[in-house]
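A.B. asks: Sequence plus the predicted model coming up.
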Amino acid sequence: MSQDHEPEATRRESGETESSSANRAWWDRNADDYQREHGDFLGDHRFVWGPEGLDEADAGLLGPVAELRERRVLEIGAGAAQCSRWLAEQGARPVALDLSHRQLQHARRIGDQAGTVGTGSGGGAGAVALVEGDAGALPFAAGSFDLACSAYGALPFVADPVRVLREVRRVLRPHGRLVFSVTHPVRWAFPDEPGPEGLTLTASYFDRTPYVEQDESGRAVYVEHHRTMGDRVRDVVTAGFRLMDLVEPEWPAWNRQEWGGWSPLRGALIPGTAIFVCERD
């Protein structure tokens, strides 16, 4: 793709292979800008579930903080591993997995500065192990983890979310908990704009056609997949989880930032994030 060519935004089908390849390359290209733009909000060791700023330290969706100690936790789509670093500070034993090599380089940079980075799937107290891998084919043995989490990681970008959820279930121990956040499905019916123009419904909520950015040859360079709220619930159940809670964070008065289509204006009127709290049998 030529440097002066802007990707074309369209809605079209995009399968597993194309979606994975496009999104790995997109995050590798854009990781620097992403961390530069959002790093202050995310912090180096803060666990936030989305642009609203709901903090796991307050929400306790993974369970009481005191009970995280010594728990093996898998973070999926970890980016620069800010959430895993917070978990390590609570005494957990996190593994941060991401598809993007460049995102994990940022995780290593921040971890090296804090002295909390490890390699492979091990790591001692306070360490964060970094693993490059695909959420649809997790490189871990069955029953390796007590908990799994994903804050806008992997699931919005995959063509087959049930495959990912089944993989997560496989690596969780019995009664293990999975908590993941995604763009609230209702947002797909509105333009991705933070201002008043983002308050006018322009598309069918029921249109599951993926959002694709493609180059001049028609090759996808970024893909997001839409699921309705009912689809997400069915995906969770089909993969063998029980849905324990569904959280739709309200926009707090202290948060004045805009993040893409998320903003105080829109956040006061429609939900922007959906968080699914699940448990395997």
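C.D. replies: That came through fine. This one's a predicted model, so the numbers in the text were calculated from it and none came from an experiment.

A.B. asks: CA only for contacts and neighbour counts going forward, please
C.D. replies: Fine.

A.B. asks: Neighbours of residue 135, how many?
C.D. replies: Counted with other CA atoms under 10 Å, the neighbours of residue 135 add up to 23.

A.B. asks: Provide a list of residues in contact with it.
C.D. replies: 76, 77, 97, 98, 99, 154, 164, 167 (CA atoms under 8 Å, 6 or more residues apart in numbering).

A.B. asks: would residue 28 count as being in a helix?
C.D. replies: Yes. Inclusion of residue 28 in a helix is indicated when DSSP: H, G, I helix; E, B strand; the rest coil is applied.

A.B. asks: Mind naming the longest strand for this protein?
C.D. replies: If each strand of the chain is counted by residues according to DSSP state E, the longest one is strand 172-183.

A.B. asks: tell me which residues in it are buried?
C.D. replies: When neighbours are counted by 16 or more other CA atoms under 10 Å, the buried residues of strand 172-183 are found to be 172, 173, 176, 177, 178, 179, 180, 181, 182, 183.

A.B. asks: Of all pairs in the residues you listed, which one is the farthest apart?
C.D. replies: Spatially, the most separated pair among those is 173 and 183, at 27.3 Å (CA to CA).

A.B. asks: Tell me who's in contact with residue 274.
C.D. replies: Neighbours of residue 274 in contact, by CA under 8 Å, 6+ apart: 181, 182, 183, 184, 185, 246, 247, 248, 249.

A.B. asks: Could I get the full set of helices for the stretch 151-281 of the chain?
C.D. replies: For the stretch 151-281 of the chain, the helices defined by DSSP state H, counting those that start in this stretch cover 161-171, 229-238, 264-267.

A.B. asks: And for the longest strand of the chain, what's in contact with it?
C.D. replies: 49-50, 61-62, 142-153, 155-156, 168, 272-281.

A.B. asks: Mark which of those are buried, thanks.
C.D. replies: When burial is judged by neighbour count using 16+ other CA under 10 Å, the buried members of those are 49-50, 61-62, 145-153, 155-156, 168, 272-280.

A.B. asks: take a look at this one as well, against the first:
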Amino acid sequence: MPSDTGPRFDPATLSAHAASNRAMWESYSDEYQAKHGGDLAASGGFAWGTTQIPESELRVLDDVAGRDILEFGCGAAQWSIALAQRGARPVGLDLSERQLQHARRLMAEAGVDFPLVHASAEAVPLPDASFDVVFCDHGAMTFADPYRTVPEAARLLRPGGLFAFNHHSPIETICWPLDANEVSDRLALDYFGMHVFDDGEEVFFNLPYGEWIRLFRANGFVVEDLIEPQVKADTTSSYRSAVSLAWARRWPAEEIWRLRKP
């Protein structure tokens, strides 16, 4: 595959929330990479979440060599670069052209080449059963509608394929007021009916645990694991304040779903 693949991107086809998030990421990508690129480089791109827990410790993806892998919302493709260096055949998909420009730069620096797709994870311009793994570390499973992305993941996976993604836990979501800079130790948002959240800067998504499980089952997935990492005492993060890190030592701030397509 060439470095860029899929039909020409048409912004007019985007949902309203996708268009809003695309605009946000186009303007924020440079600042994001300047702020967090050091953390991602230090981990070698092969680590999960806002505290960069090594994949070698969590073992979410298993052996990646020789596997066709789609990164669902790849940003600057630090994860996909690490996968290519380990013998995988990754494809990076992102809604932000500016993020993909950063991905091309980092790919050139790393001396690897793989396809990048400029598209929404809600409507991926790639054939059915193209991948052994579809995965996401925040990315599309935070900023796109799961009622659209989960069916897309199921469509894109081959039988026996793995769907794995990390996102903010529902517990953290309902403890973080939309107008606040810090997470709270009190419930702040409704749990029942949670789906779409708009804090005025970005639109993001989450569901109650039961609804996640029903959505997975409706699309043919079997839940293999739900990993809830606990932040260690000496953990630092460019993503999280001291308050947020302290919170994540007591409650799950992020979680990783591991799902199988039979």
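C.D. replies: Arrived safely. Treat the numbers as computed from the prediction; the structure is a model and nothing was measured.

A.B. asks: Can you calculate the TM-score here?
C.D. replies: These two chains, once laid on top of each other, score a TM-score of 0.86 by TM-score structural alignment, normalised by the length of the second structure; 245 aligned residues with a CA RMSD of 2.0 Å.

A.B. asks: quick one on the thing from earlier: among the contacts of residue 135 of the first structure, which one sits closest to residue 233 of the first structure?
C.D. replies: Nearest to residue 233 of the first structure among the contacts of residue 135 of the first structure is residue 164, at 14.2 Å by CA to CA.

A.B. asks: returning to that earlier point: relative to the second structure, which residues correspond to the longest strand of the first structure?
C.D. replies: Per TM-score structural alignment, the counterpart of strand 172-183 of the first structure in the second structure is residues 157-168.

A.B. asks: Just give me the neighbour total for the aligned residue in the second structure for residue 128 of the first structure.
C.D. replies: Correspondence of residue 128 of the first structure to the second structure, assessed by TM-score structural alignment: residue 114. The burial metric for residue 114 of the second structure, expressed as a neighbour count using other CA under 10 Å, is 19.

A.B. asks: Let me know the secondary structure of residue 114 of the second structure.
C.D. replies: Each residue gets one of three states, and residue 114 of the second structure gets coil by three-state DSSP.

A.B. asks: so it touches residue 91, yeah?
C.D. replies: Yes. Under the criterion of CA atoms under 8 Å, residue 114 of the second structure lies in contact with residue 91, with a separation of 6.1 Å.

A.B. asks: Quickly list what's touching both of the two.
C.D. replies: Counting by CA under 8 Å, 6+ apart, residue 114 of the second structure and residue 91 have no shared contacts at all.

A.B. asks: quick one: contacts for residue 120 of the second structure?
C.D. replies: Listed by CA under 8 Å, 6+ apart, the contact set of residue 120 of the second structure reads 14, 18, 93, 94, 95.

A.B. asks: let's see 7 Å
C.D. replies: Taking CA atoms under 7 Å, 6 or more residues apart in numbering as the definition of contact, the neighbours of residue 120 of the second structure are 94, 95.

A.B. asks: just residue 256 of the second structure next, same as before
C.D. replies: For residue 256 of the second structure, the set of contacting residues under the criterion of CA under 7 Å, 6+ apart consists of 164, 165, 166, 167, 226, 227, 228.

A.B. asks: Apply 6 Å and report the result again.
C.D. replies: Contacts of residue 256 of the second structure were listed using CA atoms under 6 Å, 6 or more residues apart in numbering, and they are 165, 166, 226, 227.

A.B. asks: give the contact list for the closest residue to the first one other than its chain neighbours.
C.D. replies: Counting by CA to CA, 6 or more residues apart in numbering, residue 136 is the residue found nearest to residue 165 of the second structure once chain neighbours are left out, at 4.5 Å. By CA under 6 Å, 6+ apart, residue 136 of the second structure lies in contact with 71, 72, 165.

A.B. asks: any idea how far the corresponding residue of the first structure for the second one lies from residue 9 of the first structure?
C.D. replies: What it means is residue 72 of the second structure. Matched to the first structure by TM-score structural alignment, residue 72 of the second structure sits across from residue 76. In this structure, residue 76 of the first structure lies at 27 Å from residue 9 of the first structure, with CA to CA, to the nearest Å as the measure.

A.B. asks: need the strands for the second structure, in chain order.
C.D. replies: With DSSP E applied, the second structure shows strands at 4-5, 47-48, 53-54, 68-72, 89-94, 116-118, 131-137, 157-168, 196-198, 203-205, 222-227, 254-260, listed in chain order.
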